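Novice: predicted coordinates and the sequence they were generated for:
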Amino acid sequence: MKVRFYPVALAALLSCTTATRTAVPEAAAVLAATPPTAAAPVTATKAMVISAHPEASRIGLEILQKGGNAYDAAVAVQFALAVCFPVAGNIGGGGFLLYRGADGTEGALDFRETAPAAATRDMYLDAQGNVIAGRSTAGHLAVGIPGTVAGMEVVHKKLGKLPWADLVQPALDLAARGVRLTAKEAAGFNRVRPEFVKYNASVAPAYVRADGETRPWQEGDVVQYPDLARTLQRIRDKGRAGFYEGETATLIVAEMKRGNGLITKQDLQGYQAKWRTPLHGQYRGYDVLTFPPPSSGGVALLQMLQMLEPYDLGKAGWHSPQAVHWLTEAERRVYADRATYLGDPDFGRVPVAQLLNPKYNRQRMSTIHANGRATPSKEVTAGSGLPGYESDQTTHYNVVDAQGNAVSCTTTLNGAYGSKVVVAGAGFLLNNEMDDFSSKPGTPNSYGLVGGVANAITPGKRMLSSMTPALLTKNGKLQMAIGTPGGSTIITSVLQGIINTLDYGMNAQQAVAAPRLHHQWLPDQIDAEEKALLPAAADTLRRRGYTINPGGKWGRMEEIRVLPDGRLEGGADPRGDDTTRGY
C-alpha cells in the first residue's frame, strides 16, 4: 500500500465543506512530518508470531510448526519471555489476553494481579496521609498476587491443542542451557544491579553475577537460570498447582516474610483468572475488538477513535499541527475520564456504556477550539452526568495461526524488573503492580497518572491498567492484531498504530516504527519522541498554547496485518529486540 503523507499546505487548499474539515492556520508555513524510513516488514503465507525477544518468537513459531494453534503458541511464548526477557516477561506478574477464533468466537482473559488480603487502602501513606515515596514501586510490599500461571492454564484448558508439558518445556530448556544477552539486556542488568542487591537477601543468582565477578554484563554473555528451570519443571508437571501450591508457594511466602510483604499461601491458592466480555467499537469501517475494565485501555481507545473519526486526519497530514491538535484534545479528555471513572468492575460500577456512547464523545469534542488552540488541562474535567464510583516495562506479543485464530496479549511486571525482588530458590522476579492502584486519590503514580476512588486499594481487587491488546476485523475477517507496552503511553501508542495504518496507509513495520506523541491530561504537555514533529510544527503548536516535552523512546509495539491476498505482514518495534517469525 502506498504511504500517504500530506503537507498541511495541501490540506489547507482542499475544500472544507463540513465542520470537521477545519481550516489549518499558518498552513503555508508548516509541513506535515514524514516518519524516518523503516525496515521492510516481514511477510508470511500461513502463520506469524511477534514478541519482544527472538528466542520467544522462535519458540512460538516452532509450536505452530508442530501443529499447535495460536493459543498453544501464546502460552509457550509467555513462559519463554519469563526466561529470556526478565525486564517484563514473567510468571510473577499478570496480563490480559484477547483472542478471536477463525470461526468468529472471541474472548478476553483477565489474569491481572490482585491485592493481597492484608492490603489496606492507606498502606502507602504516612501518618500525615502523604504518599511514602518508593514504597509502592519497589520491594516486597509493592507485590500483587501473580496471575500469569493461572491465566496460561485457563487459556490452554479452554483453547489449547497440544499437551501442556509441550508448551512449558521449551522455556524450561532455555532456562537450563542459558540465554545469550543482547546489548539492551546487558545494559538493563547493569543498570538495576544496585536494586537487585538492595532488595534481595544475597546477590541474586543469574540476575547479578554470583561468582564474585564484578565486571559488567556484556552483549553475548550467557545467563543460566537453574532455580527458574526447577520452578518451570514444577509448573510443567503440575500446572497451576506447581506455582500456587507446594514448593513454589512455600518459597514465595518465605520471600514475602523475609521482606515484610503481604502475600500468603491463602492468597496464592485463592487467585483466579477471569473471563471478561470484550469491547467492540468501529473506526473507518473496521470493527475494533479490545479489552474491558479493569483495563482502562480498551474504553479509552474506543473513546478516542470515536472522537477522531469525524476528522480527516489523512488530509491534515501525519503529525501536522492540525492533526496533533485533534489528537491531543481527544487524549486530554479521555485521560480525564480515566482518572475519575475507571477501576475494577468487580468492586464498583464502571460506566462503560456511557463512556462509549457516541453522543457523549461528540459532546466532549465539541469543546475544543476550532482555531487549533490548546485547551489547558486545568479547564478539562471528567465528563458530567455519569455515575461516580505503569518505567514502561510491560511486553506484548501477537500470534496468528494458519487457521486464522488470533491472539493479542499484553503482560507485565509493571516497572522494569518489577519490584526487583527475586524469589529465593525459585529464580523469578515479582511484580510491583500495587503501584497501579491509586495510593491516594489525586496523587500521580510512577507514570504520572492520576487516579480516583474507583481505583483505591481493596483486598482481592485488580488494579487499573493501561494495557490495550486489540484485534481489528472487517466484514467478519481478521485484519490486524496490535498492542504495546509503555505504561500510561500504551493507549495513545495503540491509537497511533491504528491511525498510522488506516489513515496514513503505512505498512505494519512503518506503523510501529514511526515516532510517537503522547498526552495524558496531567501533566499538561505533549511528550514527543525525536523526529515526531518538524521544528516548524512544534513552534506552531507552542504558539497555540501547547507545551512540547521532547523525550526518549517508549513502547515496543507489535502489529500483524492481514493483506488483501491473505498473506500476513508483521511489524516488530525497532525500539527493542522485538522479532517477527512466520512461515
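Specialist: Happy to help now that I have it.

Novice: rest of the way, CA atoms for contacts and neighbours
Specialist: Will do.

Novice: how about the strands in the stretch 351-500 of the chain?
Specialist: 394-400, 406-412, 470-474, 477-483 (DSSP state E, counting those that start in this stretch).

Novice: how about residues contacting the shortest one?
Specialist: Contacts of strand 470-474 with the rest of the structure, by CA atoms under 8 Å, 6 or more residues apart in numbering, involve 98-100, 285-291, 298, 408, 478-483.

Novice: my read is that residue 293 contacts residue 344, right?
Specialist: Yes: in this structure residue 293 lies within contact range of residue 344 using CA atoms under 8 Å: 6.1 Å.

Novice: what about those two, which has more around it?
Specialist: residue 293 (25 against 21; other CA atoms under 10 Å).

Novice: tell me the contacts of the closest residue to residue 309 other than its chain neighbours?
Specialist: Leaving aside its sequence neighbours, residue 309 sits nearest to residue 283 (CA to CA, 6 or more residues apart in numbering; 6.5 Å). Applying CA under 8 Å, 6+ apart, we find residue 283 in contact with 305-306, 309.

Novice: swap in 10 Å and give it another go.
Specialist: Contacts for residue 283 (CA atoms under 10 Å, 6 or more residues apart in numbering) come out as 302, 305-306, 308-310, 472, 498-499, 502.

Novice: residue 453 too?
Specialist: Contacts for residue 453 (CA under 10 Å, 6+ apart) come out as 339-343, 348, 388-389, 437-442.

Novice: one step back: any of the contacts of strand 470-474 buried? List them.
Specialist: 98-100, 286-291, 298, 408, 478-483 (16 or more other CA atoms under 10 Å).

Novice: and the spatially most central residue of the chain, how far is that from residue 70?
Specialist: In the chain, the centroid-proximal residue (CA atoms, centre = their mean) is residue 485; its distance is 3.3 Å. Distance from residue 485 to residue 70, counting by CA to CA, to the nearest Å: 21 Å.

Novice: ok, back up a step: overlap in contacts of residue 293 and residue 344?
Specialist: With CA under 10 Å, 6+ apart, residue 293 and residue 344 have common neighbours 350, 462-465.

Novice: which one of those residues is nearest residue 264?
Specialist: Taking CA to CA as the measure, residue 264 lies nearest residue 462 of the shared contacts of residue 293 and residue 344, at 16.9 Å.

Novice: surely the closest one touches residue 344?
Specialist: Yes: the pair residue 462 and residue 344 qualifies as a contact (CA atoms under 10 Å) at a distance of 5.7 Å.

Novice: try this one next to it:
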Amino acid sequence: MRLKFIFLFLAGFTVFAQQTQKPLVESTNGMVVSTHPAASEIGLQILQKGGNAIDAAVAVNFALAVSHPAAGNIGGGGFLVYRTAKGKAYTLDYREKAPLKASRDMYLDSAGNVIPGKSLIGIFSAGVPGTVNGMVEMHRKFGRLSWSEVVQPAVDLAANGLELTEKEARGLNRNRADFIKENPGKSYLISSDGQEFAKGQILKQPDLAQTLARIAQSKNKGFYAGPTADMIVEEMRKQNGLITHKDLRKYRAVWRKPLVSNYKQYRIIGMPPPSSGGVALAQLMKMMEPFPLSRWGVTSDSTLQVMIEAERRVYADRASWLGDPDFVKVPVAELMDSSYVTTRLQSMDFAKATPSADIKAGVFAGYESPETTHYSIVDKEGNAVSITTTLNNSYGSKVFVGGAGFLLNDEMDDFSSKPGVPNVFGLVGSKANEIQPEKRMLSSMTPTIIESNGKLKMVVGTPGGSTIITSVFQVVLNTLEMGMNMQQAVEYPRFHHQWLPDATRFEANRLSNDQLNRLGSKGYVFTPSGGIGLVEGILILPNGRLQGGADSRGDDTVKAY
C-alpha cells in the first residue's frame, strides 16, 4: 500500500512541472483574462488608460459581443462578482427573464410532453436580455472613465472589423445552416461569397456597430428603448416571439447579497441564486475539508472518488431546491450549513460507487420542493472582477435581430420545461425552476473570488453549461491543494458528474486505463468527453504579483502590464 501511495503521489506531482500549451503570464499592474485576444487587449488598454476593473469589464463585455458571438453578447445576460481593493464584496444579477407572455407549459404539447427543440432554437427560446442594463448598472456604481470611453472600442471593432481566429471561423461555418434557417432575409455572420470563413479573414459587422453606438450614446435607452428596442419587437412580431416593449422597459438588474463561505483559511465569494454556482461550490469545498487531498495527490483514486461523490450529491440538491429567489423560497443557509454538508458524504463507501438512484436531495423543514463565456480582471489597485455571461447554447437561439445585428439568447431552456425532464445539458429541475412571467431562470454560472487571510487570492470562472460548477471546483483545488500555478491549473484535464445521468465524463489524459478499470470495478461509469470548460483565472502570489491562466481549450488570452 505504501508503494502504491508513493507512485500515485509522484504521478500527481509531475503535473506541476509539465509544459503548458500557453505561457505562464505574470504582472504587477493589472491583468485581463478573457476568451478572445481582441477583447483581452481592449480590456488592457482601458486599464492602461487609467480605468479600473469595472471599466475594463464593461469594455471587455462589449468587445466580446463583437469578437465572440457564440457567447459574448448584448442579447443575453450574466452575473458579476466584484471585490474592491479594500475588501468589500458586491454581486450583480443581470440574468435574462421570462417574457410577460411566458407560461409554465409553453413548451409542452397537448399530451403534456416536452416539444423537442422548442426551448432551444428559434425566436420562442429567447428570454428578455439583461446584459446592457447590467453593464450600465455596474458602471454607474463603480466606473471611473466615461461610459462612451469604455464602449467605443467595441463600436470601432465592429465597424473596422476583426481578424477571425481558427476557432471562431470554425464555429461560424458549423452554424451556417441554422443561421440561414432561423433568419430569412438576413445574412449576418454568413460569408457574402458563399464560401466558408477562414482563419485570418476580416469580419465587419456594420449593423452591430450602429447598435453599439446607440448604447454608447444613450446607455439603457440605446437598447431598451428607441430604434434598437423597435427592432427587437419587430423581430418578435415577424416570427411570433414573446418579448414586447413592456418587457424591455421593465427589465432591471438586481444587486444581491454576496454568498460567502469558508474553506480552511480561505474565504470564497460567490454568486447567490438564481445562480446555482455559489451554493454548489460552497457545498463542494466544504465536503472536501476532512480529506487530505494534497497528500493523496491529483491523480489518486481516492481524490477522484470523493470529488465525484460530492459532485453527485450537490447536483441532486441543485435539481430540487434552486431557482429565482424573487419567486421561490430557496434554502440557501440550510444547503450551506456545515452540519448538513458534512453529512452528505457519510453514505460514501470507498469500496463502491454510490448509485445516483440512491441519492436524494436534502429535506428541510418549512420548505416545499419546488455557450457561455467568462472573464477575470484585476486592476493595479487590487479591485477584482469575475463575470460570467451567456447566450446559453453556442450562438444562443441562432436568431439575429434584423437591422441591429446581434443574436438573441436561448435561455428559456434553462427553466424546467417539465419537472424531471432534462434540458439540453442533461440537468433536471423541479417546480422551483418552472417558467413564470418575469422570472429569472436557474443558472450554473459560477463567477468566484477567493481571499486568503483577508487578502485577494484568486479570481476565476468558466463557461460550460452544467460543467461550469465542477470546472471551477477542480481548478480551485488544483491551485489551493495541488500546488499548481494558474496556467497549469486551468489546463489540467477535467472530469464531470452531475447526478443524472449517472456517469462521469472525462477529458483525454485525465484517467489512465488502469484507473478506469479499478474504478469501473467499483461501479463507476465513465464516458470520454471533449473539452470541459474554458477557465479564465488570476492567482495573486504572496509577493503581490498577478499570475494569469488562459485555457488552451479555446482562444483564451491573458493580457497584462
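Specialist: Done, it's in. On a predicted model such as this, the values are computed, not experimentally measured, just so you know.

Novice: drop the TM-score for these two in here.
Specialist: Put the two chains on top of each other and the TM-score (TM-score structural alignment, normalised by the length of the second structure) is 0.97; 556 aligned residues with a CA RMSD of 1.5 Å.

Novice: where does the top helix by length along the second structure end up in the first structure?
Specialist: Counting by DSSP state H, the longest helix found in the second structure is helix 301-321. Aligned using TM-score structural alignment, helix 301-321 of the second structure spans residues 321-341 in the first structure.

Novice: same check, this time on stretch 244-254 of the second structure
Specialist: Using TM-score structural alignment, stretch 244-254 of the second structure pairs with 264-274 in the first structure.

Novice: with stretch 499-512 of the second structure instead?
Specialist: Residues 521-534 of the first structure are where stretch 499-512 of the second structure lands, counting by TM-score structural alignment.

Novice: just stretch 266-285 of the second structure next, same as before
Specialist: Using TM-score structural alignment, stretch 266-285 of the second structure pairs with 286-305 in the first structure.

Novice: what separates the matching stretch from the chain centre, distance-wise?
Specialist: Relative to its chain's centre, stretch 286-305 of the first structure lies at 13 Å (CA atoms, centre = their mean, to the nearest Å).

Novice: again with stretch 60-78 of the first structure
Specialist: 21 Å.

Novice: next, the distance between the ends of that stretch.
Specialist: Separation of the first and last residues of stretch 60-78 of the first structure by CA to CA is 9 Å.

Novice: ditto for stretch 510-527 of the second structure
Specialist: Using CA to CA, the end-to-end distance of stretch 510-527 of the second structure comes to 12 Å.

Novice: what sits up against that stretch?
Specialist: Residues outside stretch 510-527 of the second structure that contact it (CA under 10 Å, 6+ apart) are 298-302, 304-305, 308, 349-355, 492-497, 502-507, 528.

Novice: if we can go back for a sec, overlap in contacts, residue 462 and residue 344 of the first structure.
Specialist: Between them, residue 462 of the first structure and residue 344 share the contacting residues 293-295, 455-456, judged by CA under 10 Å, 6+ apart.

Novice: in helices only, show me the residues you listed.
Specialist: Per DSSP H, the subset of those in helices is empty.

Novice: from those residues, pick the one nearest residue 74 of the first structure.
Specialist: So of these, ranked by how close each gets to residue 74 of the first structure (CA to CA), first place is residue 295, at 19.8 Å.

Novice: I'd guessed that closest one sits against residue 488; true?
Specialist: No: in this structure, residue 295 of the first structure is not within contact of residue 488 by CA under 10 Å, at 11.6 Å.

Novice: between those two, which contacts overlap?
Specialist: Jointly contacting residue 295 of the first structure and residue 488 under the rule CA under 10 Å, 6+ apart are 465-467.

Novice: neighbour-wise, which of the residues you listed leads?
Specialist: Once you tally neighbours by other CA under 10 Å, residue 467 ends up highest among those, having 33 neighbours.

Novice: okay, the counterpart of residue 439 of the first structure in the second structure and residue 96 of the second structure: tell me how far apart.
Specialist: In the second structure, the residue matched to residue 439 of the first structure (TM-score structural alignment) is residue 417. Residue 417 of the second structure is 16 Å from residue 96 of the second structure, where distance means CA to CA.

Novice: repeat that for residue 291 of the second structure.
Specialist: 38 Å.

Novice: and these two? which has more neighbours close in?
Specialist: residue 96 (30 against 12).

Novice: let me see the contact set for the more buried one.
Specialist: 75-78, 126-131, 251-253, 390-391, 409-412, 438-442.

Novice: swap the cut-off to 6 Å and go again
Specialist: Shown in contact with residue 96 of the second structure (CA atoms under 6 Å, 6 or more residues apart in numbering): 77, 127-130, 440.

Novice: show me what it aligns to in the first structure.
Specialist: Checking with TM-score structural alignment, residue 96 of the second structure has residue 113 as its match.

Novice: and if you look at residue 407 of the second structure?
Specialist: In the first structure, residue 407 of the second structure lines up with residue 429, judged by TM-score structural alignment.

Novice: leaving out chain neighbours, which residue sits closest to its match?
Specialist: Closest to residue 429 of the first structure by CA to CA, 6+ apart is residue 422, at 4.4 Å.

Novice: could you report the neighbour count for the one you found?
Specialist: 27.

Novice: which stretch of helix or strand covers residue 98 of the first structure?
Specialist: strand 94-100 (DSSP states H and E).

Novice: what's next to that strand, contact-wise?
Specialist: By CA under 6 Å, 6+ apart, the list of residues contacting strand 94-100 of the first structure reads 106-113, 146-148, 405-412.

Novice: quick one, it and strand 470-474 angle?
Specialist: Here strand 94-100 of the first structure points in a direction 10 degrees away from that of strand 470-474 (axes from the mean of the first three to the mean of the last three CA atoms, to 10 degrees).
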